[in-house]
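Asker: This is a predicted model, with the sequence first.
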Amino acid sequence: MIAQSTAPLHDEGLQFPVAFGHNKTDVDLQLKTLTLEDMAALFSKFREGKEGKKEGDKNGPYIIPAKFGDNYRNSDNIRTWSVATLDLDDKVFATEAMIREQLSGLVYFAHTTHRHLIKVPRVEMWRVYLPYNQPVPPSLHEKIQARLNALFPGTDDCTEKTMQFFYLPSHWPGMGHEARSFNTLGEGELLNPLTFDPAPVKGASRPDEWDGSAPGDKTPKTPGQYSDWLGKMLEGDNLHGNATAVTASMVSRGLDDATIMSVFQAWRPTLEEARDLERVQALFGGELQRLIDGARRFIAKNEPAPGKDFDDFVLSQTADAMEAEMDADKYVIARMAIFGQSTVFYGDSNMGKTLLTIHQVAQQIEAGEIDGSQVYYVNADDHGRGVVQKQHLAEKYGFKMLVPGREGFQANMLRPLLQARVKAGRGGGCVVILDTLKKFTDLMSKREGTAWGNISREFVSAGGTLAALAHTNKHKDDDGNSIYAGTADVVQDCDCAYIIELVDDDIGTRTVVFRNIKARGDVDRKRAFSYTLDVPYPEMFDSVQVIEDQVLERSRERKVFADTLAKHHDAIMHIQSLIREGVTKRRALIDRGYRNTNFSRAFITEVLDEHSGDNLLQGHRWKCSKGPKNSLLYSLLSGGSESCTTGTTEMGESRSAEEWES
C-alpha cells in the first residue's frame, strides 16, 4: 500500500472539475464537474475506433481532468488539476495485477487503451485516473505526475506536460471483447498531493536513464552490465528506438565503439529469435555504427570538451567591439519595436495588424531610420490580391517580400535561413517581419514554442530584428481585455509584446490601441492608430494616423456610449412603450418592466437609472421627478426615440464626427 499519511477517505458527493473536447482539433472545451460515480461510468464505456498507425485511429472525444479559467484549451487557462493520470503503453508491460499492486490503497479508475493487445507481442496497454482529494495547482501536479510515473518504468511521460488531453476509452475495430476496465471505489483513499511519496522502486526512473546506478552516475560500466540493461530495453517492438536510447547512454558514459558493439553482439542471437531477421541484420549491417556516430556528434555539440572550465567560455570581445556590431538604439516601428529585439503583435482578425505594421515600418524607411533593402516581410497569410497590394508597397518603400509557394520559398525554410544569417555573421541590420507567426511554429505546443524562442534569441543576439504578428484568443479575460492565443512561451521568450484592442469602429473610421504586455527598453505602454474603412487598400494605407491620448479617450467614451445603448436597446424600447401607456411610477415601471419578458428585475432597474436625466447626448431617454407622497415619476425626453441609439441632438439630427471631437 502506498503511504499517504492519513489521507481522508473519499467523499461520495465530491465534485471534480473537468473539461471535454470532441476531438484533438477542438479547442473549445465543455466545462463540467464529475462525481466519482460519474467517472466510474465514463471510464468503463468504450467506443470503437479506427484501424491505423497514426493518432487518427484513436482520435475522438477527450478529457482534461482540470479546472479551467474559461473554455479555451490553453495551458495558461488551467487553474487546478482534479485528477492525476498514468499512461501505461507498450514499454511498461503493465497488467491489472501490477496496477493493483503498485497503487494499492488508492482510489483509481483503469481502462485499456485503443491499441491494447494489438502490437506484437500482444502487450496490454492501460490508462489509469487517480482523483485528488483536493484541487492541485499545475506546478505541484507535474511533480506528483513524475512520482507516479516512476512507479512504472517505461511509462509515457506525456502526463507530465502542462497541457495534455486524454482520449476517452476506445478499442481497436473488432476488439471490443478485449476491452477491460476496473476501479477501486470503496477500496482505498483519494490521492493526497501533500503527503504522496511512494517508496522508490528499482528501475523506477526513466528506462533510458537507469542502469542500476545512482541517478546521474556516468561511470563507465562493464559490457555485462549494459547487456543486462539492453535486454530490458528491447522488450518492446521498437527495436530502432530502444537501440538509439541505449547507444546514446553508452556513449555518454564513455564506452568506446568496440565495447558497445560487443554488448549488442552478445544479444544478437536473442534478437534474431524475437525480431524480424531482416530488421536485425539491418541494425548490425551499419545502422548501429551510425547510431554511435550520431550520439557522439550530439554529445560533442552539447557538452564541453574534456578539461574545459568556466574560464574557457568567458567573453573575450570587448564591450566597445560588441557595440560596434550592434545597431544604434532606434526603432523599426516608432516607439514600439526596437532594433535588435524580438517583438510580437497580437490582434484579432481584420483588426489591422498587418496594415499598421507595414505602414509604421514604411514610415521608418522613409525617415531614413532603417534600410528598406534589409527589411524582409514574410507574407504567409494572404490571398492573391493581398499579395499584389503588399508588393506595390514593397516596391514603393523599398522593402522585400517573401511568399511561401513563390520563387521556391517555403515556410519551413525560415528557421534555416535565420540560422544561416547568424552563422555567417549577417544578422546585424536584418529585419524580418512574420505574418503570421503560426505559419512558422505551433503556438499551442510548449516544446515548439521553446524551440522557436531559442532560434529567435540566437537571431536577435546576432543583431537581427524580428517582428511577428499573431492572433488573439477569441475569449476575453475577466476585465474584457483580449488575451494572446497559444501558450505563454512566445511572450516569455520575446523582448516586447503588444495586444491590439478595438477602441471605436464608428462613422467609417476604426480606432485601435496597441496595449503593451511586455517590454525591454523604452517603448510606449500604449499607442493608438486610426484608419478609414471600406475604401481601396492604398487609400486605407494612406489614411493611417497616430492618435493622441485626448482623442483616444474621446474615442473610448464614444465606444462605451454606443455599446451601452446597444446593450440596453430592447429594454429602453420596452420602458419607453410603458411610459407612453401611462405607466410612470418607478415601482410600477420596474414591476411591469421585467414581467413576461427575458429581463431581470435588476437589469430593468439598471437601465431605468442609467438612462435617467435630461441630456440625450449622454444617453438619457427619460427624466425623473418627484410626485405625490415622494413617489418618483418618469417622463420621456423630447427627441428621445430609440430609433437613434448612437447619439442625436434634441432635434433628432445625427451629430457629425467633428461635433463629437469638439
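Answerer: Received the coordinates, thanks. Residues are numbered from 1 along each chain as shown.
Asker: only C-alpha atoms for contact and neighbour calcs from this point on.
Answerer: OK.
Asker: measure the closest residue to L355 other than its chain neighbours to V332 for me?
Answerer: Nearest residue to L355 in three dimensions, chain neighbours excluded: F541, at 6.6 Å (CA to CA, 6 or more residues apart in numbering). Computed as CA to CA, to the nearest Å, the F541 to V332 distance reads 18 Å.
Asker: More neighbours: which of those two?
Answerer: Counting neighbours by other CA atoms under 10 Å for F541 and for V332 shows that V332 has the greater number, 26 against 17.
Asker: What ranges does the stretch 501-650 of the chain have for its strands?
Answerer: Counting by DSSP state E, counting those that start in this stretch, the segments of the stretch 501-650 of the chain that form strands are 509-518, 526-532, 545-547, 622-626, 632-636.
Asker: okay, now the one to match up with it:
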Amino acid sequence: MVLPPKPPPEEPDKEPPKIPAEKLNPLVKHSLRGDAAKLHARAVDTVPLLGGIMFLGQATIIYAPPNAGKTLLVNRFIQDAIDEGRLDPNMLFYINADDSGKGLAEKVEILELQNAHVLAPGLKGFRVNQFVDKLIEATQDGTARGSVVIIDTLKKFTNLMDKARSSSFANVCREYVMAGGTIIALGHTAKNRNADGTLRYQGTTDILEDFDAAYVAEAIPGSAGASEKIVRFTQEKSRADSPQEVAYAYSTEHGLTYAEKLASVRPVYPEELESSLLVAEMLDDEKVIERIRGLICGGMASSGQDKLVRAVADDGDISRSQARRVLDRYTGTDPDKHRWSVQKGDRGKRTYSVLRKPQAEPGG
C-alpha cells in the first residue's frame, strides 16, 4: 500500500516583509509625527489684542465702508495695546497703502513715538509685489512668530474679485499665522447691501472663509451727539471667544488734528448702543417713508405690495426687508400713527393711498 505524502513541516510565523524606503507612501515625508514640541514652541497663545475683537495668533479681516473710521479706531487700539503691555511695538508692522502723503506722515509720527514700524509702498524700497514674498520668508525663517502685521487696505495686495488670487493670498496668511504670526487686514464693503439690509463684504468668499475672524464695521447714522460718531463692529465669523458686537465712538468736531481724534476714541457700552440703534432705525424709517410716499403719489399706488417694495429697494441703499417692514408698519387708517391706507381688491391686490393729517380748525 502506498502511503500519502507527508505535509511539509509548519514554519514559524514570519514578519511581513518591510517595504523599501523608496516605496513608502509619499505623504510620509510630510508627517508631523514627533514634532509636537517644535509646533508648541513656535505657536502663540490666542488672546485678545486689539479692540477686544482682534486676537493674537489669528488672521482677522475688518470690513467697513469708506470713511467709517476703521483706520482711526485700529490705530487707537494699537496705542492702547502698546500702553497696556499686550503688544510689543517692535513686533508691529503697519502696512499703510491707502493714505495721502500728509495722512501717512501723521500716522508715522504717532506710531514711531511708540517705537512701532510703518511700511508704505514706494518708500524705503518696499514694493506691493514683494509683500507676499516677505511673508513667506518670515514664515520659513521663524521671524513670523510674535509679529503683528496690519494690512491697510487688503485690495492693494491681492485681487479680491479673483478667486484664485485671493485664495492664494489667504493661504500665505494662514501659513504665517501657523508660524506664530498675527495678520489683521482692513477691507471695504460693497456699495450694495445684502437682502436683509446688512453690509456686504467686497470680493469673493475666500478671505472670509480662510481667515479666523471677520467683523463688519458700520457707522450708526444719527448716533451719539452732533459732533461724535459711533461705529459698531458686528461679528461675521470667529474662532475665539470674541464678542458678537462692540462699538466705539470718536469726535467728529471740525478742526481736530488726527492725534486729537485718536485721543477722543471711547468705548460705547451696550445700553448706549441700544439707544443709538433705536434712533438710527427711526431716521432710517423717515428715509424709507419718503421714498414710499413719492412712489404712491407718482403712480404706483395700485402696483401691489411686491412691486412697490421692489421699487423702493431699486436704488440699493434700502433693502427689500426694510422696505416691507416700513410699508407694513405705517399702513393703517389712523393719521396720527400711519402714513398710508390700503384697500384690497380682486385676488388680494393692494391699492395704497397717502393719509393726510386733518388740519386744525381756526381758533381751535
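Answerer: Cool, got the structure. Please read these numbers as outputs of a predicted model, since none were measured by experiment.
Asker: so stretch 261-281 of the first structure matches what in the second structure?
Answerer: Following TM-score structural alignment, stretch 261-281 of the first structure has no partner segment in the second structure.
Asker: quick one on the thing from earlier: so what corresponds to the residue nearest to L355 of the first structure in the second structure?
Answerer: Correspondence of F541 of the first structure to the second structure, assessed by TM-score structural alignment: L262.
Asker: For the second structure, just list every one of the strands.
Answerer: Here the second structure has its strands, by DSSP state E, at 48-50, 54-55, 59-64, 92-96, 117-119, 148-152, 182-188, 213-219, 228-237, 245-251, 266-268, 340-344, 350-354.
Asker: export those strands to CSV and tack on distance to I78 of the second structure?
Answerer: Formatted as CSV, the strands of the second structure follow (distance: least, CA to CA, whole Å):
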stretch, distance to I78 of the second structure
strand 48-50, 6
strand 54-55, 11
strand 59-64, 15
strand 92-96, 9
strand 117-119, 12
strand 148-152, 10
strand 182-188, 12
strand 213-219, 17
strand 228-237, 16
strand 245-251, 14
strand 266-268, 14
strand 340-344, 51
strand 350-354, 52
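Asker: of those, which approaches G203 of the second structure most closely?
Answerer: strand 182-188 (9.0 Å; CA to CA).
Asker: Superpose on the first structure and give me the mean offset of that closest one.
Answerer: Aligned to the first structure and superposed, strand 182-188 of the second structure gives a mean residue distance of 0.5 Å (mean CA distance after the TM-score superposition for the first structure).
Asker: Tell me the counterpart residues of that strand in the first structure, please.
Answerer: Counting by TM-score structural alignment, strand 182-188 of the second structure falls onto residues 465-471 of the first structure.
Asker: just so I know, which of the strands of the second structure lies nearest G299 of the second structure?
Answerer: Checking these against G299 of the second structure by CA to CA gives strand 350-354 as the closest, at 10.4 Å.
Asker: which residues make contact with that closest one from outside it?
Answerer: 293, 296-297, 301-305, 339-345 (CA atoms under 8 Å, 6 or more residues apart in numbering).
Asker: Try it again at 7 Å.
Answerer: By CA atoms under 7 Å, 6 or more residues apart in numbering, the residues outside strand 350-354 of the second structure that reach it are 293, 296, 301-302, 304-305, 339-344.
Asker: Would you mark the buried spots in it?
Answerer: Along strand 350-354 of the second structure, these residues count as buried under the neighbour rule (16 or more other CA atoms under 10 Å): 350-354.
Asker: just stretch 88-107 of the second structure next, same as before
Answerer: For stretch 88-107 of the second structure, the neighbour count (16+ other CA under 10 Å) marks 88-89, 91-98, 104, 107 as buried.
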